[in-house]
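Undergrad: Next comes the sequence, and after it the predicted model I'd like to discuss.
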Amino acid sequence: MTENALFDALLQSQADADPFLEAPGTSPLSYGDLRCKVLQAIAHLQNAGVAPGDRVLCQIEKSPEGLILYLATVGAGAIFVPLNTGYTGAEIDYFLQDADPSLLILDASTQHARDAATVRGVAVVSPATLTAEGPEAAPVPRASDDLAAILYTSGTTGRSKGAMLTHGNLISNAHALTGLWRFTTDDTLLHALPIFHTHGLFVATNVVLGAGARMLFLPAFGLDALAEHMPRCTAMMGVPTFYTRMLSDPRFTRAALAHMRLFISGSAPLLSESHAAFERQTGHAILERYGMTETNMITSNPYDGPRIAGTVGLPLPDVSLRIASPDEHGIGGIEVKGPNVTPGYWRNPEKTDESFTEDGWFITGDLGEIDARGYLSIVGRQKDLVISGGFNIYPKEVEVQIDALPGVQESAVYGVAHPDLGEAVAAAVVLTEPGATDEATIVAALDDHLARYKIPRTIRFLTGLPRNTMGKVQKNVLRDGYGA
């Protein structure tokens, strides 16, 4: 009989007494506790009518129960669908319609989602009910090509799409990253990420489980909490915002972080300046990696060897990567193939077909280039490419020059409609302090470094760039708000 692939890969090898998780305000969990709670939750899910292949939607605040419910849903042979806690009632209604779940797991306070579920006739259960003590049930057999999860994309170019992830997708990534990043039973991960996203749920959690390591599980990111708990940890995974904020805090010194083994960054580009500043302040070179919802992780800078700022490193083992239709600079579309890649989008065969080449490579939608050492650098999204007067302009090339100027904290370059050129370059700039520089000074400085057609024709000064929950700059918001 086929076993439950993901359950067996992540929850079978650790000793019962080995510590798994500590979270402020809750009792510690050992691996034995975790297995017991997961098997009990499988029974609760089955009693609630969840059958193999059913979708289970989950919109709850970050808690250890969220991890238990993820593992129990997969163990029950169902498909876990985590939802951003910020989604509105209208957004929840769309996911209920699209995913057609048998169950919606909600915190008591989420009334708008409860109302939407009532309209759709979907049963609602609290996480407390599903994680209560009770009889255990055995995992349901599932093969590596069975679906384990659906993660909805951010939907910046239209309706969110449900990226399907199989047991094998998640297992391959967990095994590859555990080895690449040298996680062992001696490690304790400081977990400050949300768990409705692939970074915090599948990368962080699955690597810890795969290594039999421990985690300190924080409800959210906060500098005080990091300073308090980091002395007991060996590694942290974060988004660039974590590291830029740590740089502004005098508690995170070379001496204070001397015990740490590894800092990993992803989900959004890390500025080369931030990488260099963090290494100067702490003595640690951040390890940057690259992935996406549909593929989990694709590349990583090496654990041993140069961690090159501005790059996202080398392809993972068994993952192939190529640059399609490169231009004269070697920049082109990033395409990937491997055991980590989604089989497609939930109930969306048209979008699935559009996202794969005829020879089976997944089209990421990102633009990149590979240097002589094989390291990949991300130039931007294909949809963010600005074509002005027939010339291709890669926003990152312009952003790097703007970010290096005195008085500039960060920038985002995007295209706006232009009656003559088709598109013109525009920039949103955040200053280190009000009045630190001005548009004329920036344009004059860029004139020495960029061709005229790449220089922004308009610059807007903002107090902050619009970002999603994982720290990615939302250029669609800039185009929509400042597209004139």
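TA: All right, it came through fine.
Undergrad: When you work out contacts or count neighbours from here on, use the C-alpha atoms and nothing else.
TA: OK.
Undergrad: What about the closest residue to D447 other than its chain neighbours, how many residues nearby?
TA: Nearest in space to D447, with sequence neighbours left out and distances taken as Cα to Cα, 6 or more residues apart in numbering, is I455 at 7.3 Å. Applying other Cα atoms under 10 Å, we find 24 residues neighbouring I455.
Undergrad: What of D145?
TA: The local packing of D145 (other Cα under 10 Å) involves 13 other residues.
Undergrad: and it, what helix or strand is that in?
TA: Assigned by DSSP states H and E, D145 falls within no helix or strand.
Undergrad: close enough to count as contact, it and H167?
TA: Yes: A contact is recorded between D145 and H167 when judged using Cα atoms under 8 Å, the distance being 6.2 Å.
Undergrad: V398 is in contact with the residue nearest to D447, correct?
TA: Yes: the criterion here is Cα under 8 Å, and I455 meets it with V398 at 7.4 Å.
Undergrad: contacting residues for S30?
TA: S30 is in contact with D16, A17, D18, P19, F20, L21, counting by Cα atoms under 8 Å, 6 or more residues apart in numbering.
Undergrad: Produce a ChimeraX select command limited to the buried residues of those residues.
TA: Buried subset of the contacts of S30, written as a ChimeraX selection, criterion 16 or more other Cα atoms under 10 Å:
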select :18,19,20,21
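Undergrad: ranges for the strands of the stretch 351-484 of the chain?
TA: Secondary structure of the stretch 351-484 of the chain (DSSP state E, counting those that start in this stretch): strands located at 362-370, 376-381, 386-388, 391-393, 408-418, 422-431, 458-461.
Undergrad: If you compare the directions of the second one and strand 362-370, what angle comes out?
TA: In this case it means strand 376-381. 120 degrees (axes from the mean of the first three to the mean of the last three Cα atoms, to 10 degrees).
Undergrad: and here's the other structure:
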Amino acid sequence: MYKNTPFGPTKTHKRQFENGIVHFKNEQALADFPIKITDKLEHWAKIKPEHTFISRRNLVTKDWEKLSYAETFEKVRNIAQYLINLEFTSGETVVILSENSLEHALLVLASVHIGITYTPISPPYSLVSDDFGKLKHCLELMTPKVIFAQSGKVYQKALELSKTIFPEAIVITADGENGGHFQEMLLTKPTTDVETAATKVNADTIAKVLFTSGSTGLPKGVMNHQGMWCANLQQITQVFPFMQQQPPIFIDWLPWNHTFGSNHNFGLALYNGGTILIDDGKPTPKGIEETVQNLREISPTAYFNVPKGFEMLIPYLEKEPALRENFFKNLNILFYAGASLAQPVWNRLEELAVETIGVKIPIITGLGCTESGPSAMFANWGGAFSGLLGVPVAGMDVKLVPDGDKMEARYKAPNVTKGYWRNSEATAAAFDEDGYYKTGDAVKFLDENNPDKGLVFDGRIAEDFKLSTGTWVNVGVLKAKVISTGSPIIQDVVLAGLDKEYIGAILFLNADACRKLANLSPEISNKEAYLNVEVEKFINNWLAEFNKTSTGSSTVIKKYVIAIEPPSIDLGEITDKGSLNQRAVLKHRFDLVNEMYP
């Protein structure tokens, strides 16, 4: 039995044409939505001024620092006036280099309110990269007038590079080091110029540019128009009407340079008059401790994470009854994105919910991308499973186009981007002759005779390959099976075998899970843990069992190698949300590929 969470309708309309193309829609109409998201901020500042909108722990005292809706709107107007005084010219933008913070949020909302385009650049581009290639590319594309970093000391090298490229840019830091102090912005008194600028913003004004990691080459900047963002928030709210009925409470770490954390989670809290608490933890051995401490105090109404985050949370929920009670008591949904959730993790989450509150919490996912702001469809009902994508959001026209033996999903809706920032070639290539965005995602109906049961993920069109026998390998489906059955030791996988006789797998392992399996101390290196005899035994046993359920050469993995070195962000092997880039890994690890195909 599942918790009685109110969900939006899932009645659909499916129309098939003689050429094999299918159009798939939700019968629910899309309700009206505001022009810009700060219209909601102004609304809530008037309706419930004292309600906490956003909060973050003070890094020194560890106390929660809170901003109400009224306080937030007041500070946003101050910063907006500061930006107006700088007299931005056409094409000049605000660039944010650093992590989620109160200052980051305020600068975002001020920029959006008066129609200045901003972009949040992935912090690893500044902190992890060795050559700053992606950072340089993003900066040059955005021509910033203002560059913000939370810590001038932490981001010193990135700021020095920024000033080299754009010496006239205004650098602002929250701590005042290596730039102007953020406090100066807050002390600026707003004039009627703020309201004048705000009234000139329309649905087609570009609110932000979000960089996608891309399957090849340098990141592309997806234009997020004001109306696009708000349309998607209205669509998501219609999928999850409980967010309107009760102000949501989110505790969230997902980065705002990515559409999941920024457009979806941050946006939903604001759109529905809720509260978002910034979690400075992450799904890492050290970061998970911070997340768990926050969840001991905060009871979310919905909880968003990537599969790895849920996997790392489970041991704490199993050990701490009080944490478990606090976590589940107000939850309406658990929501994952970014990768497939291993079925054992899914099952354990449901078991823990039943043990704690007597019912299962619906585990929700769907399908989307940065270009759709992000959400295009949801499986918003209890009893879903990993890989089920659900049905389109209201106002979304999904066109399914035959591509070989697969169907590619294409989108047309108010929440779909108009293209890529200063990249007309990529924009032209992204849309078909009818104006539908080409996702590259392959899908199929769970039940051809009952489209209301939704679509199922069927891999990525570009990732699939043929063996030398001419047999197609469905990479997405096979990869999901590997991760699900190999969890927690196998964290991710890249499949090889183009024009070869058999499939090979480059395995990326979970170092902590390997240490635990082999009873090794935390000081043991990742390499030693990966190559431990107990880990080798586990993988060999897993592979034997995996292949027992395979149906032919397209689903049998003959050989594997273990990737000792972690994926490189500079080489494009990993995105900032942690997913692997199959093509880049195969390109840069040809030695591992050759090891499987001597």
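TA: Everything's here; your move. If you're wondering where the values come from, they're calculated on a predicted model, not measured in any experiment.
Undergrad: Out of the strands of the stretch 351-484 of structure 1, which is closest to A213 of structure 1?
TA: Proximity of those to A213 of structure 1 was assessed by Cα to Cα; the nearest stretch is strand 376-381, lying at 29.5 Å.
Undergrad: what range in structure 2 matches that closest one?
TA: The counterpart of strand 376-381 of structure 1 in structure 2, counting by TM-score structural alignment, spans residues 455-460.
Undergrad: Next, the buried residues of the matching stretch.
TA: In stretch 455-460 of structure 2, residues buried by neighbour count (16+ other Cα under 10 Å) are L455, V456, F457, D458, G459, R460.
Undergrad: Surely the fifth one and V475 touch.
TA: Think G459 of structure 2. Yes: using Cα under 8 Å, G459 of structure 2 is in contact with V475, at 6.0 Å.
Undergrad: Go ahead and name everything in contact with stretch 493-502 of structure 2.
TA: Under the criterion Cα under 8 Å, 6+ apart, external residues in contact with stretch 493-502 of structure 2 comprise 465-469, 475, 479, 482-483, 503-508, 553-554, 556-558, 580, 582, 585-586, 593, 597.
Undergrad: Which of the residues you listed are buried? Put it as a PyMOL command.
TA: Paste this into PyMOL to select the buried members of those, with burial taken from 16+ other Cα under 10 Å:
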select buried, resi 465+466+467+475+479+482+483+503+504+505+506+507+508+553+554+556+557+580+582+585+586+593
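Undergrad: Run through the residues that contact the closest residue to A137 of structure 1 other than its chain neighbours.
TA: On the basis of Cα to Cα, 6+ apart, the spatially nearest residue to A137 of structure 1 that is not a chain neighbour turns out to be A43, at 4.9 Å. Listed by Cα under 8 Å, 6+ apart, the contact set of A43 of structure 1 reads P135, E136, A137.
Undergrad: so which of those residues comes closest to G121 of structure 1?
TA: If you rank the contacts of A43 of structure 1 by distance to G121 of structure 1 using Cα to Cα, A137 comes first, at 26.7 Å.
Undergrad: Just confirm that closest one is within a helix.
TA: No: with DSSP: H, G, I helix; E, B strand; the rest coil as the criterion, A137 of structure 1 is coil rather than part of a helix.
Undergrad: how many neighbours does it have?
TA: As a burial measure, the neighbour count of A137 of structure 1 was computed by other Cα under 10 Å and equals 19.
Undergrad: try the one 5 residues further on
TA: Applying the criterion other Cα under 10 Å, we find 25 residues in the vicinity of R142 of structure 1.
Undergrad: got it, and E565 of structure 2?
TA: Counted with other Cα under 10 Å, the burial measure for E565 of structure 2 works out to 9 neighbours.
Undergrad: any chance you could map the strands in the stretch 151-300 of structure 1?
TA: 162-166, 188-191, 214-217, 235-238, 262-265, 287-292, 296-300.
Undergrad: possible to save the ones you listed as TSV with distance to A176 of structure 1 and mean neighbour count?
TA: Supplementary listing: the strands of the stretch 151-300 of structure 1 in TSV, determined by distance: least, Cα to Cα, whole Å; neighbours: other Cα atoms under 10 Å:
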stretch	distance to A176 of structure 1	mean neighbour count
strand 162-166	16	25
strand 188-191	17	25
strand 214-217	18	23
strand 235-238	16	22
strand 262-265	15	20
strand 287-292	13	23
strand 296-300	9	25
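Undergrad: which stretch among those comes nearest T469 of structure 1?
TA: Scanning these with Cα to Cα as the criterion, the closest one proves to be strand 235-238, at 12.1 Å.
Undergrad: How about residues contacting the closest one?
TA: Applying Cα under 8 Å, 6+ apart, the external contacts of strand 235-238 of structure 1 come out as 187-193, 204, 260-266.
Undergrad: Next: stretch 340-350 of structure 2.
TA: Taking Cα under 8 Å, 6+ apart as the criterion, the residues outside stretch 340-350 of structure 2 that touch it are 307, 310-311, 314, 360-361, 363, 385-387, 480, 483-485, 487.
Undergrad: and for that stretch, what span of structure 1 is it aligned with?
TA: Matched against structure 1 by TM-score structural alignment, stretch 340-350 of structure 2 falls on residues 269-279.
Undergrad: ditto for stretch 388-401 of structure 2
TA: Using TM-score structural alignment, stretch 388-401 of structure 2 corresponds to residues 311-324 of structure 1.
Undergrad: Need the distance between the two termini of the matching stretch.
TA: The first and last residues of stretch 311-324 of structure 1 sit 18 Å apart, counting by Cα to Cα, to the nearest Å.
Undergrad: For the stretch 451-598 of structure 2, just list every one of the helices.
TA: When secondary structure is read from DSSP state H, counting those that start in this stretch, the stretch 451-598 of structure 2 shows helices at 475-486, 511-518, 526-530, 533-548, 582-588, 590-596.
Undergrad: Could you export those to a markdown table, including columns for distance to H23 of structure 2?
TA: Written out in a markdown table, the entries for the helices of the stretch 451-598 of structure 2 read as follows (distance: least, Cα to Cα, whole Å):
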| stretch | distance to H23 of structure 2 |
| --- | --- |
| helix 475-486 | 23 |
| helix 511-518 | 44 |
| helix 526-530 | 47 |
| helix 533-548 | 36 |
| helix 582-588 | 30 |
| helix 590-596 | 40 |
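Undergrad: which one of these lies closest to E565 of structure 2?
TA: Taking Cα to Cα, helix 526-530 is the member of the helices of the stretch 451-598 of structure 2 nearest to E565 of structure 2, at 8.3 Å.
Undergrad: Please identify the helix or strand for the closest residue to V194 of structure 2 other than its chain neighbours.
TA: For V194 of structure 2, ignoring the flanking residues on the chain, the nearest one in space by Cα to Cα, 6+ apart is Q81 at 6.0 Å. Per DSSP H and E: Q81 of structure 2 is located in helix 69-85.
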